[in-house]
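Chemist: here is a sequence with its predicted model. Questions after.
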Amino acid sequence: MNNTCSREEMDEVLMLAEKDPQKLYGALKEHWQGLQPAKNGEILSVAPVFDQAASIEEAAHAQTQQDTGSDVDLRRKKIGRRYRMSIAAIAVITIGIAAYFLNHQSADRAVAQRQVVADVAAPAGTKATVRLANGQTIVLDSLLSGTLAVQEDAKLIKNADGQLVYEAQADPADHTPVYNTLDNPKGSRVVDMTLADGTHVWLNAGSSITFPVAFTGSERRIQLKGEAYLDVSHNMARPFIVQTGDLMIRVLGTGFNVDAYGGTEPVKVTLLKGAVKLSNKNTSSLLKPGQQASVKEQISVSNNVDMDNVLAWKNNKFIFDNSTIQQIMRQLERWYDIEVVYQGVPTTEAFIGSISRDVKLSQILSLLSETNAVHFEQQGKKVIVKR
């Protein structure tokens, strides 16, 4: 295997090839496994085996002609043909072993490289920012706890546990409110914030809310894009209003989830406690606890909603309950900040399952692939969905 061999060594190899080719194969295979794999795409060749064998056979052939004449020459030609046939057999075996191990070593290295490059980890922290009314942007993950901003009637504080809190003056002045915007992009963990009135907001990845630094006037109004869970501080005299597109959600004191990412999906409002009134330019509806409203042009209401499913994102889980592959991939797209491309018509199969949002992307794709209803190809942060 180091491109050199003596006549005696070649004879031993040829005899082994004739008498016990399986044993030769095993010996070559064991030797090949001990070799270092080719580097930088180098191709290992068995051509030197042919060259060495040809030299031996030609020398033997010439010597025989000088010593014994044509009759022996004919026998030597037969022996030479045996050599050539055996050498060809050795070459085939060697090439087969070489191809097998090179292909598998290359494949193993390629798979390992793809896994390193392609796998995407769950968000480790927040990428959220707060855009202040004066245009200043505060990047939350880069700041220690403490006071982040002081604005007229309130202070923005980041607690030691990462929660954002607006602390308003006891009696803020009744003037035109100053608005800030909290942006939580794709690939970011859930942001936990308490507004100046005590309302608690959890904001999912790929979402934003615009809100007053301090609430003044006869109502408390915020704007939402994406998904949030709100636990609204009770105040009969000052109703709380969430505006998302054309939909207005009016509450007094309640806990509810709003899924308003837009696109082809309807806005979904799910009520856990209290009461909310929904209205758009076409219609209005009153929700009771346990109900969910699905809103496009009209409002349709469902009863006995699975709250674990609705609040899975807030509880750091993915729950798929008869979900389409498009619905699942939209969630993964926001959480892992990936690009999703469909190859062909997506499967119509429905998927059921639950998994932590802390796992790597490849683990979820692997579980989905085990259904054989869908398959994936990862290219960095691009995922191709196949039937």
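Modeler: Structure received. Bear in mind that the values here come from a model prediction, so they are computed numbers and not experimental data. Residues are numbered from 1 along each chain as shown.

Chemist: from here on, contacts and neighbour counts on C-alpha atoms
Modeler: Fine.

Chemist: what about the longest helix in this protein?
Modeler: helix 70-118 (DSSP state H).

Chemist: checking Q327 next. Helix, strand or coil?
Modeler: helix (DSSP: H, G, I helix; E, B strand; the rest coil).

Chemist: how about the one 3 residues further on?
Modeler: With three-state DSSP as the basis, the three-state label of R330 is helix.

Chemist: gap between it and D108?
Modeler: Distance, R330 to D108, by CA to CA, to the nearest Å: 31 Å.

Chemist: rewinding a little: for the longest helix of the chain, name the packing helices and strands.
Modeler: Packing partners of helix 70-118 (3 or more CA pairs under 8 Å, 6 or more residues apart in numbering; DSSP states H and E): helix 7-19, helix 21-34, helix 47-68, strand 375-379.

Chemist: so which of those gets nearest K77?
Modeler: Nearest of the helices and strands packed on helix 70-118 to K77, taken as CA to CA: helix 47-68 at 7.6 Å.

Chemist: one more to weigh against that first structure:
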Amino acid sequence: MNEKDYIAHLFRKFIREECNEHEIEELLKFLQEEPKFNPLPEDDKDRARIAPEELFKIQSRIEARYANLRELTVKETYKPKQKVRLRKNYLFRITAVCCLTIMLFGSWWFFIKKQAGQSTELLHDQGVVLELQGEKRVLKEEDSLVITSKDEKVLGIQKGNYLDLTKIDAALANEKRTLNLEVSYGKKFNLLLPDSTYVYLNAGSSITIPLVFDNHSRDIMLYGEAYFDVKHNAHKPFNVQTETLQVQVLGTEFNVLSYKEDKEVKVALLQGKVALKNQENKERLYLAPGELATYNKNGKHLKITTEDLSYYTAWKEDKLMFKNMSLTNIFKKLERQYDVTIKIEDAKLAEKKFYVHFKAEPLVTILEYFSKAYGLRYTYVNDKTIVITSKLKT
């Protein structure tokens, strides 16, 4: 191990607070002599393992430690002169070390940012927002509680990212109230509807449902993406209304993809049978299991194809699967999943298509894959904005 590798090793230990006094002295001495030395070289293997949002937290913690030490320095000035003089050298060394930490961390973080690179109506950074009668409340993942209305009637039971609406107070049966649930970017949420239909909501989606279904049908409104496992009821069709399509079923499993900003609406049928109604021209088509319906918003027409539907339901299992998809659309999905904004500066690059699969992993790992496999460069402008600046290898 040469001297610079050894210093980089000491720096990592210093970040983890594992350096002894002698090692800190070595680190200080070297960096005083070589102020431009970057402790983490460009090919550092640890870079891709650390999500930038985590580094922001580390930076805040270091700055807080430094602030505490500055307080200690002020307090020491009230002690007898001799003790103050003795402690000043000690505190000066500690303060210098903390300043060094901030400078090194800033350099490291700048380096990583430099390298590492719902529609807008939906709330960002709010998690899951439930709205009833104009009142909004945020459902936190760590909560387990009974959700009640303003008049203290039970709406449902929340357990983490799951809400059971089958326990609604019987007194609500005669009241026509609707409930709206918004899931922000970076989140997912599951619902058990009053009829025992199970709904998986993807990031950046919202659903509007009546607290009690009427006697003739079960009607809901969806913006975004959801997977439905519908409870069979031959006498009450289950209707999913999107901006452009109506999906009608009796009992089945299907996925609806209908984000406002997307050019197409897609319905994937896994089990049962569904009827699709085009709101524009009242065209009606039927889907069989294994089929995908695609509605083009510009051309206003429906087409049905037979597809591998795992590409359209993988999100439910925290997987990302992209089949012959443009980089623009891939990054649009990543924006929803990780609550970030990704800007592609090269128009030709944006339209390049890929077949790629990812498991649940940090966004920076996915970006590293594109960087290493295709020469794509990315830059974190801040913890929520990423700019793509390079072209793909030809």
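Modeler: Yep, it's here. Small disclaimer: the values here were computed from a predicted structure and weren't measured.

Chemist: and the helices in the stretch 51-200 of structure 2?
Modeler: Remark: helices assigned in the stretch 51-200 of structure 2 by DSSP state H, counting those that start in this stretch are 52-76, 81-115.

Chemist: most packed of those helices?
Modeler: helix 81-115 (a mean of 16; mean count of other CA atoms under 10 Å).

Chemist: now the angle from it to helix 52-76?
Modeler: 170 degrees (axes from the mean of the first three to the mean of the last three CA atoms, to 10 degrees).

Chemist: tilt between helix 81-115 of structure 2 and strand 378-382?
Modeler: 130 degrees.

Chemist: counting neighbours, what do you get for L14 of structure 1?
Modeler: 22 (other CA atoms under 10 Å).

Chemist: ok, and the closest non-adjacent residue to it?
Modeler: S86 (5.9 Å; CA to CA, 6 or more residues apart in numbering).

Chemist: give the aligned equivalent of the one you found in structure 2.
Modeler: Alignment note (TM-score structural alignment): S86 of structure 1 has no counterpart in structure 2.

Chemist: contacts only, for the aligned residue in structure 1 for K260 of structure 2.
Modeler: Applying TM-score structural alignment, one finds that K260 of structure 2 aligns to G262 in structure 1. Applying CA atoms under 8 Å, 6 or more residues apart in numbering to G262 of structure 1 gives the contacts G226.

Chemist: tell me which element G262 of structure 1 falls in.
Modeler: Assigned by DSSP states H and E, G262 of structure 1 falls within no helix or strand.

Chemist: still on that earlier bit, reformat the helices of the stretch 51-200 of structure 2 as a markdown table; add distance to G186 of structure 2.
Modeler: Putting those into a markdown table (distance: least, CA to CA, whole Å) gives the following:
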| stretch | distance to G186 of structure 2 |
| --- | --- |
| helix 52-76 | 13 |
| helix 81-115 | 20 |
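
Chemist: out of these, nearest to P35 of structure 2?
Modeler: helix 81-115 (10.1 Å).

Chemist: off-centre distance for that closest one?
Modeler: Averaging C-alpha positions (CA atoms, centre = their mean, to the nearest Å) puts helix 81-115 of structure 2 34 Å from its chain's average.

Chemist: and the longest strand for structure 2?
Modeler: Longest strand in structure 2, counting residues (DSSP state E): strand 218-229.

Chemist: which secondary structure elements does that strand sit against?
Modeler: strand 198-201, strand 205-210, strand 238-241, strand 253-258.

Chemist: which of those strands sits most buried?
Modeler: Of these, strand 253-258 is the most buried (mean count of other CA under 10 Å), at a mean of 24.

Chemist: can you name the residues in contact with that one?
Modeler: Taking CA under 8 Å, 6+ apart as the rule, strand 253-258 of structure 2 contacts 222-230, 242-243, 264-272, 312-313.

Chemist: ok, the closest residue in space to K77 of structure 1 that isn't next to it in sequence - contacts?
Modeler: Computed as CA to CA, 6+ apart, the closest residue to K77 of structure 1 that is not its neighbour in sequence is H61, at 7.6 Å. Contacts for H61 of structure 1 (CA under 8 Å, 6+ apart) come out as 73, 76-77, 80.

Chemist: same thing with D143 of structure 2?
Modeler: 158-160.

Chemist: try 6 Å this time
Modeler: Contacts for D143 of structure 2 (CA atoms under 6 Å, 6 or more residues apart in numbering) come out as G160.

Chemist: map it onto structure 1.
Modeler: So D143 of structure 2 corresponds to L144, using TM-score structural alignment.

Chemist: out of the helices and strands packed on strand 218-229 of structure 2, which gets nearest to A170 of structure 2?
Modeler: The nearest among those, by CA to CA, is strand 205-210 at 13.9 Å.

Chemist: what span of structure 1 is the closest one aligned with?
Modeler: The aligned range for strand 205-210 of structure 2 is 207-212, by TM-score structural alignment.

Chemist: average distance between that stretch and structure 2?
Modeler: Superposing on structure 2 places stretch 207-212 of structure 1 at an average distance of 0.3 Å from its equivalents, by mean CA distance after the TM-score superposition for structure 1.

Chemist: output the helices and strands packed on helix 70-118 of structure 1 in TSV; the columns should cover distance to F240 of structure 1.
Modeler: Shown next, in TSV, are these (distance: least, CA to CA, whole Å):
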stretch	distance to F240 of structure 1
helix 7-19	88
helix 21-34	71
helix 47-68	82
strand 375-379	44
